[in-house]
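A.B. asks: structural data only, the sequence is not supplied:
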């Protein structure tokens, strides 16, 4: 749906279509120019279908990162490092983590005027990495759970034992200072000595 308004002496058009970002343009001389632009752009948005994924209101962070990994990260040199960070969010979102396997892909150099490959005309045409879903095996989970159970049992046994009191030897000076502190706390004043 398009709306038209006048701002600073020029006509403006704003288009809102569900599932797409808002579009706006200003500086039209007449309202008819703004309507013509809005009709063309609104037709493009409606014919293009909906936005990728579940749309901006229902896409979770894990789902967005999964599509980002497939569309962008697979073409980058640091794919493996980026996947370690992305996999943390995928696991937290209950999704299967990804693993990167290097494939023959990447840059292709275009030919310059002299017929030789030119670095200025390079394009990334194929992904450098193939992303493979890496399900967590049941054996690994079972080992991990048994290790946690064993550790918890050992901790319970350790905590159930009566711990012996630790004693330490104190110097005579330290013992006398403690005795004075105990007397002060009990309200007993030490004996005063009278000097001649």
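C.D. replies: Looks like it came in fine. It should be emphasised that the depicted structure is a prediction, and the values quoted were computed from it without experimental measurement.
A.B. asks: from here on, contacts and neighbour counts on C-alpha atoms
C.D. replies: Fine.
A.B. asks: next, the buried residues of the lengthiest strand in the chain.
C.D. replies: Taking DSSP state E as the criterion, the chain has its longest strand at strand 117-126. Residues of strand 117-126 classed as buried: none (neighbour count, 16 or more other CA atoms under 10 Å).
A.B. asks: below is structure B, check it against A:
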């Protein structure tokens, strides 16, 4: 059994989607981020950075419990625990890894900063908004180029790379990105949204 601590956010949706895709049993523990539950001592003991998602696998390596934080690390852990989200072909496998790390190093941080400056700054700073929004658009263009040539980011197979990006691209307007400008990405979002496992994950997050 896996305990999942998360919330319905672009990063938080990744792991329930992956667990549903893999058919793994899990207990969903929804955190109230507005109430600061992710900053309480019990949660900080699992993730000292105070961010969701976090998993606790009660049947971890050698049958011992293990906690894992950071969405990219969790996706890799789950992909190694149960097959289905990393291609067996070596070339496609490394494409999946490339796009996974593109998401955690660039897409997530840039989309997040763009959205924050667009909505939360008491005195919006035009240069910051331009910086982060233009980078969010540029990165969407990188994905558009890839998905114009391949159905999935790793190539022919759906993988953890798609799951990692999906949470942010499904709410691209948060970062000031007009998804209609990127038809391949828009189609990719629609195809992932239609997957039964994705729909089950969102139903549990409600």
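C.D. replies: In hand now; what should we look at? Everything numeric in this text was worked out from a predicted model, so none of it was measured.
A.B. asks: what TM-score do the two superposed chains give?
C.D. replies: Superposed pair, TM-score by TM-score structural alignment, normalised by the length of the first structure: 0.24. Supporting alignment: 74 aligned residues with a CA RMSD of 5.0 Å.
A.B. asks: which strands and helices sit next to the following helix or strand past the longest strand of the first structure?
C.D. replies: Beyond strand 117-126 of the first structure on the C-terminal side, the first helix or strand identified by DSSP states H and E is strand 129-133. If you count contacts as 3 or more CA pairs under 8 Å, 6 or more residues apart in numbering; DSSP states H and E, strand 129-133 of the first structure packs onto strand 98-102.
A.B. asks: tell me the angle of the strand it packs on relative to strand 129-133?
C.D. replies: Angle, strand 98-102 of the first structure to strand 129-133, by axes from the mean of the first three to the mean of the last three CA atoms, to 10 degrees: 150 degrees.
A.B. asks: would you indicate which residues of strand 98-102 of the first structure are buried?
C.D. replies: Neighbour-count burial for strand 98-102 of the first structure, counted by 16+ other CA under 10 Å, picks out 98-100.
A.B. asks: next, format those residues as CSV and append distance to residue 139 of the first structure.
C.D. replies: CSV is the format used below for those (distance: CA to CA, whole Å):
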residue, distance to residue 139 of the first structure
98, 19
99, 19
100, 22
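A.B. asks: could you pull out the strands for the second structure?
C.D. replies: 2-6, 26-30, 54-57, 66-69.
A.B. asks: need those in a markdown table (columns: distance to residue 109 of the second structure and mean neighbour count).
C.D. replies: Output for the strands of the second structure, formatted as a markdown table (distance: least, CA to CA, whole Å; neighbours: other CA atoms under 10 Å):
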| stretch | distance to residue 109 of the second structure | mean neighbour count |
| --- | --- | --- |
| strand 2-6 | 18 | 21 |
| strand 26-30 | 23 | 16 |
| strand 54-57 | 18 | 22 |
| strand 66-69 | 17 | 17 |
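A.B. asks: got those as CSV, with distance to residue 95 of the second structure columns?
C.D. replies: Listed next are the strands of the second structure as CSV, based on distance: least, CA to CA, whole Å:
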stretch, distance to residue 95 of the second structure
strand 2-6, 27
strand 26-30, 28
strand 54-57, 25
strand 66-69, 23
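A.B. asks: residues in contact with the closest residue to residue 200 of the second structure other than its chain neighbours?
C.D. replies: The spatial neighbour of residue 200 of the second structure that comes closest, neighbours along the chain excluded (CA to CA, 6 or more residues apart in numbering), is residue 20 at 7.1 Å. By CA atoms under 8 Å, 6 or more residues apart in numbering, the contact set of residue 20 of the second structure is 197-198, 200-201.
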